[in-house]
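Colleague: below are the sequence and a predicted model for it; my questions follow.
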Amino acid sequence: MTSELVFWLAPAGVIVGLLFAALFYRDMLRQDAGSEHMQRIGGHVQRGAMAYVAQQYRIMLWVFLGLGLLFTLLSFGFGVQSRYLPALFLAGGAFSALAGYVGMQTATRASVRTAAAARHSLGGALRVAFRSGAVMGLVVVALGLGNVLAWLLFATAFMPATAEQGGGLVLITTTGLSFGMGASLQALFARVGGGIYTKAADVGADLVGKVEKGIPEDDPRNPAVIADNVGDNVGDVAGMGADLFESYCGSLLAATALGAAAWSQDPVMQLKAVVAPLAVAGLGILLSVVGVFIVTTREGASQKQLLASLSRGINVSAVLILLASAAVLHGLGITNPWGLWGAVVSGLVTGIVVGRATEYATSPGYSPTRRVAAQAEGGAATTLIAGLGAGMQSTAIPVLAVAVGTLMAFLCASGFDIEQLNVGLYGVAIAAVGMLSTLGITLASDAYGPIADNAGGNVEMCELGPEVRARTDALDSLGNTTAATGKGFAIGSAALTALALIASYIEVVRLEMLRRGETVLLMESGVSIELSVASLQDFMAYFNVTLLNPVVLAAMFIGSMTAFVFSGMTMQAVGRAASAMVDEVRRQFRENPGILRGDCEPDYASCVEISTLGAQREMIAPALLAVLVPVATGLILGVAGVIGLLSGGLATGFVLAVFLSNAGGAWDNAKKYVEEGHHGGKNSRAHHAAVIGDTVGDPFKDTAGPSLNILVKLMSIVAIVMTGVTVGFSLL
């Protein structure tokens, strides 16, 4: 089996992914869109969502054009960056935005059709919602893999490279990492802005509507209800799509860069190392499509049966990918194929374990969330304490899973020889690709959640009856679990991807030093090592990257601090926007008593505007922090400081993200557990306390937590992109 033959699995996956995404989208549009009233409510949500996206993209356009001009100046004016950086950066942002836009267009149209299908059957509603979610899942992976392929093919044909620059494929693959910066920055804006939008609306709707006025969730009398439904789309669809798009691209780019570097002295094996992750990704798309068709259910299915149906589709895809990747890696003839296959297995198993651990920590079917619900009988204080404790404890299994998965991937790929650092790190990158190989169907199960949630809102506002609401509630409750699992999966994949990006940083440093005319590393011992063949251990010794170096330790503290400051900024932003929303909802109820009587319709537009303006205003500062900290660290503390910063940010950011997401998920589902009739049911003391816990948890799980996984990757990619500045102008 030749490298060329295996390579074609990647473009085949891109074509098939886009084809089935188009087919699922067309099939969704053909479904019944419900009554005129249902379509009117759905139209409010769609217009609000697209207005927000249009406003966000206008702001992003100016940010990207400004940075593009800066990178053009650095590239062509000062010569400290690759001349391909501006184009790659803009392309990364554009395609990340496109992935989010497609997901948003699909979700806003699918929710009303899911509600209409729920009038007839649970299985029909699940089919519409899940296959609509699959549109975004397949678009994300197909666009991601397609962009990586396009760059590699373009650069191979047109990009000049010499052996002195580290070899053609090394230069091509490391330069391609610049694409990830545009994707990561766009994802951060989408995640932070979307998270602020949705949580401002959610908090306003819950605190005033549920707690103060005692009206149901999604009640059309609540002025914030449309903004809340819009927020489900801008946060959990557009935000999640952009987030995982950049994770997917980052893992592929890091794997190809590390593979090219690990076998830089063997061109034949080097090509195979670059092709391997692309082929695994292509297989993942093809077999994710198979999994989508497996997800079906029957009328009257329980929550457990619904979850089993989704899990069956994901698990079948995962098993098929494992079997097919074993055949491809062995047939490719790459060095240690079974070891690399072990790395793929490590990544997939790690992703499954992290997802299941998140499900256990946040699902109302398990004891952690039920204990939080039980504490709600004691009031808000005990609810908050229980949720914080549950979130902290929930970090154990995901952290251990990622630690063990990373070690196993490293050892399997290196043949259990820790001296083979380059090959072992390539295995870690392959593990990240393996974890994300099921993204086509995993993201479908995540995007399905907000579609089902919006469908339930449409049913409630249109008063379609308790049997229809029961079907959408079943889908919505399942969506809460899949959304929490998806967040855990995204955080776990971010940890592996960020580690691979840190390793790639050293290869970019090597190329930058070669570009500047340096040919050797002069070690403290007086020994000179040829730069083009120096190992990663040689670079660590040359830059004194050890825990005894105070520069490294100081930078690690700064990286840890950045994760907390970033989280604080995003949560404070939610608080300010939510306060404005609460004031507006109270004002409408106070000035127009006819709203609560149902005599007139609230002013939904004003609440949508508050969330939109709040999100746009508040998302800039956290994004600037993520960009400026690695640049400043590189200029002051040099290469050793950057590695310390990225290591500290990754370790702290990963654990903090798991804690925030799981604590928020536990509070959310504890509230739903109480609403099902436990511990006094709706409008009881426990329910009011649980609503407060859910309100506190909203920015935990939907703003700060999910944004942190982008932060750790964005800091790594900014450091990579600014390597020329760091090497040329650092003070230390």
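Modeller: On my side now, so go ahead.

Colleague: C-alpha from now on. contacts and neighbour counts both.
Modeller: OK.

Colleague: if I look at E460, how far off is L323?
Modeller: Using CA to CA, to the nearest Å, E460 is found at 45 Å from L323.

Colleague: so for the two, which sits in the more crowded spot?
Modeller: Ranked by neighbour count (other CA atoms under 10 Å), E460 and L323 place E460 first, with 21 against 12.

Colleague: can you say which helix or strand has the more buried one in it?
Modeller: For E460, the enclosing helix or strand under DSSP states H and E is helix 439-462.

Colleague: any idea how far that helix is from the chain center?
Modeller: Counting by CA atoms, centre = their mean, to the nearest Å, helix 439-462 is centred 17 Å from the centre of its parent chain.

Colleague: so which elements touch that helix?
Modeller: If contacts are counted by 3 or more CA pairs under 8 Å, 6 or more residues apart in numbering; DSSP states H and E, helix 439-462 sits against helix 36-72, helix 85-118, helix 122-158, helix 225-233, helix 267-294, helix 303-332, helix 466-515.

Colleague: return the most buried member of those helices.
Modeller: Greatest average neighbour count among the helices and strands packed on helix 439-462 goes to helix 225-233 (a mean of 30), per mean count of other CA atoms under 10 Å.

Colleague: that's a helix at P602, yeah?
Modeller: No: counting by DSSP: H, G, I helix; E, B strand; the rest coil, one finds P602 to be coil, located in no helix.

Colleague: put this next to the first one:
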Amino acid sequence: MNIPSIFWLVPAASVVALGFAYAFYRKMKRQSEGTERMREIAGHVRAGAMAYLRQQYKVVTVVFVVLALFFAYLAYVAGVQNPWVPFAFLTGGFFSGLAGFFGMKTATYASARTAHAAQQSLDRGLRVAFRSGAVMGLVVVGLGLLDISLWYIVLNCFVDASGAQKLVIITTTMLTFGMGASTQALFARVGGGIYTKAADVGADLVGKVEAGIPEDDPRNPATIADNVGDNVGDVAGMGADLYESYCGSVLATAALGAAAFAATGDVEMQTRAVLAPMLIAAVGILLSIIGIFLVRTKEGATMRQLLRALGVGVNVSSVLIAAATFIILYLLDIQNWLGLSFSVITGLAAGIIIGQATEYYTSHTYRPTQKIARSGQTGPATVIISGIGVGMISTAVPVITIGVAIILAYLCATGFDMAHLMSAHNLSLGLYGIGIAAVGMLSTLGITLATDAYGPIADNAGGNAEMSKLGPEVRRRTDALDALGNTTAATGKGFAIGSAALTALALLASYIEEIKIGLLHIGQTAITLPDGAERLVQEASIVDFMEFYQINLMNPLVLVGVFIGAMMSFLFCGLTMNAVGRAAESMVEEVRRQFREIKGILTGEATPDYARCVAISTRGAQREMLLPSLLAIVVPVAVGLLFGVAGVMGLLVGGLSSGFVLAVFMANSGGAWDNAKKLIEEGNFGGKGSECHKATVVGDTVGDPFKDTSGPSLNILIKLMSMVSIVMAGLTVAWHLF
């Protein structure tokens, strides 16, 4: 099968993204890093971050080797697995880890330069931090599309099949490299989240509450570990997270496109449906770069003005991508191209609405966070109650938005054919519409991830300014950038969770396609439906497979799967929260010990042992990340072996529904608690050091693992369980107990 010439826009766009990322990196490196003290502090943070990442990659490499050998056994010995899976799995993990590494390396070089730029103006500080964050955004989308392009070319040359079936095999095979990306992302997110929050909680509880010293004070032994944690959790972890979301949405949609048009026998139309999500993502890269150059602000800008400055870049990119989508799908001449274009617009609009809702519930310029800050006047308990309440209420808008987006994307793709809404062809087209809506939501990732990665850079810049004893005006500017970063980080998490919901729904449909391939692997060429009718496996529709496996709400296997899936979200959060608690206990004891035993720390006459705190966080994160991460891999396999395809579908539905709502709640509660503390530190309700401030510090401490460990890890859990189920589909159909 010849590769259409328009396909080459996809690898070309990935090269452009990586080229601009390198240019932004080089420009950032040419900026001054400031005084000797600023360079020294940045060096400590950089060394700690790289040491942690090296240790994490050693652990993850062992896990990947074991899993790759297991997949090789299933493929080459048991014969129930696609022979390309071991290699696809490894490349997915490698590129995901590489995206996190490049982003974190940039962030650790950018923090001191941002602090130095903030000495000159707020706008210069914003631009250095934001352009450095853009390196992460562009590296993620660039490497993602590069990986997808390479696999498409390789499989197109080597897959031994013809006609419509060849594209089905190519796309379902490509989908399996998403498991490697998801596995790496979960380790990065969980490990980085445990690291950063152990340090943050230790630094806050002993330093700010007990010793009464400011945040990022050089007298606090945990402050370097805290700054390191911002990079390993919120940069490397977030980069790996959104890499797998981005790739997963494109690959799932391509697989659905191949399946939707396979039955028609129109290979040319099928090829265009496969290429459409890749081309939308490619054009999205180019238009995101335009948006990056539009971000700037003025001196003395308020929080709303700073948010508007970032919003200009994101919104302009979104409008341009919306317009470009109509042109792309029109030129591809896909069936119902106009309706599919509106499906993409639906995804884009849903992303913007979720982002705006998150901003409302987490920014201290709005009432919900102000109310949490005011509740600190009556103590920590009311701060925690108020924050939990705000988080729970904040789930309504994202859930309703995703629900509306799913229905609209489906209807647009099917041309609002209400008379045949659930026919086999319309179901395939509708699911393709939902998948392409997820691609639309993530098509602006180049700039939306830049707004997210900007946050920890601004946070570290504030820490560097505090430890370097720069003037109050600089600290005021870095505090403004940091508070903005808290909101953009919360918005980014909401965006990631929303895209995970749409992507996971597309992956549910892709799972059925992989079941079809699994049946063919074990030699089963036909299925018998409950009414006695027979269907050839290659010609059977999704509706046929749902009937064959009796996937309905009256099937106890499905119901048991739903309960296990819902439980997994809470079990996972409980394990990661407790992991943070145990690691934080060790950090608190160490900080107290240093204050007690190293005389002169609090007077500034002695230097704390920063390295020991970094080592405690590193050791704690490596030890604690294994159980929750491996659980996400083992449970879908176990459910498949016990309850078969019906149980796995229930598991994925239960995990998606509970995980999505719980993730939004945790991310927004944590973000609101953090910004309530920031609002008081700006001089409201008694200011720093007041009882109200101490109460909100406690709330922020509770919120730390909510927003930076458990919450953001849930969207990876949802997709990893889906990816594991897809990769293990061959084993599930070959052998299961019930």
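Modeller: Cool, got the structure. What you see is a predicted model; the values in this text were computed from it and never measured.

Colleague: what's the TM-score for these two chains?
Modeller: For this chain pair, the superposition-based TM-score is 0.99 by TM-score structural alignment, normalised by the length of structure 1; 729 aligned residues with a CA RMSD of 1.1 Å.

Colleague: related to what we said a few turns ago, which stretch of structure 2 lines up against the helix holding E460 of structure 1?
Modeller: Following TM-score structural alignment, the aligned partner range for helix 439-462 of structure 1 in structure 2 is 445-468.

Colleague: related to what we said a few turns ago, average distance between the helix holding E460 of structure 1 and structure 2?
Modeller: Following the fit onto structure 2, the mean deviation recorded for helix 439-462 of structure 1 is 0.5 Å by mean CA distance after the TM-score superposition for structure 1.

Colleague: got the angle for that helix vs helix 36-72?
Modeller: 140 degrees (axes from the mean of the first three to the mean of the last three CA atoms, to 10 degrees).

Colleague: mind checking how far L310 of structure 2 is from T487 of structure 2?
Modeller: To T487 of structure 2, L310 of structure 2 is 11 Å away according to CA to CA.

Colleague: repeat for N460 of structure 2
Modeller: Going from N460 of structure 2 to T487 of structure 2 by CA to CA gives 16 Å.

Colleague: tell me who's in contact with the aligned residue in structure 1 for L507 of structure 2.
Modeller: Residue correspondence to structure 1 (TM-score structural alignment): L507 of structure 2 is matched to L501. Shown in contact with L501 of structure 1 (CA atoms under 8 Å, 6 or more residues apart in numbering): 250-251, 254, 713, 716-717.

Colleague: and G237 of structure 2, what pairs with it in structure 1?
Modeller: By TM-score structural alignment, G237 of structure 2 lines up with G239 in structure 1.

Colleague: for its match, helix, strand, or coil?
Modeller: With three-state DSSP as the basis, G239 of structure 1 sits in helix.

Colleague: which ones are touching it?
Modeller: 100, 187, 190-192, 194-195.

Colleague: and those residues, which are buried?
Modeller: Buried residues within the contacts of G239 of structure 1, counting neighbours by 16 or more other CA atoms under 10 Å: 100, 187, 190-192, 194-195.

Colleague: which ones among those residues lie within helices?
Modeller: Under the assignment DSSP state H, those contribute 100, 187, 190-192, 194-195 to helices.

Colleague: re the thing from before, give me the angle between the helix holding E460 of structure 1 and helix 267-294.
Modeller: Using the same axes, to 10 degrees, the inter-axis angle of helix 439-462 of structure 1 relative to helix 267-294 is 30 degrees.

Colleague: show me the contacts for T296 of structure 1.
Modeller: T296 of structure 1 neighbours (CA under 8 Å, 6+ apart): 123, 126-127, 309.

Colleague: what would those residues look like in TSV with distance to G180 of structure 1?
Modeller: TSV is the format used below for those (distance: CA to CA, whole Å):
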residue	distance to G180 of structure 1
G123	39
L126	34
R127	33
S309	34
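
Colleague: quick one on the thing from earlier: closest one of the contacts of G239 of structure 1 to A87 of structure 1?
Modeller: Among these, A187 lies closest to A87 of structure 1 (CA to CA), at 17.7 Å.

Colleague: perfect, that will be all.
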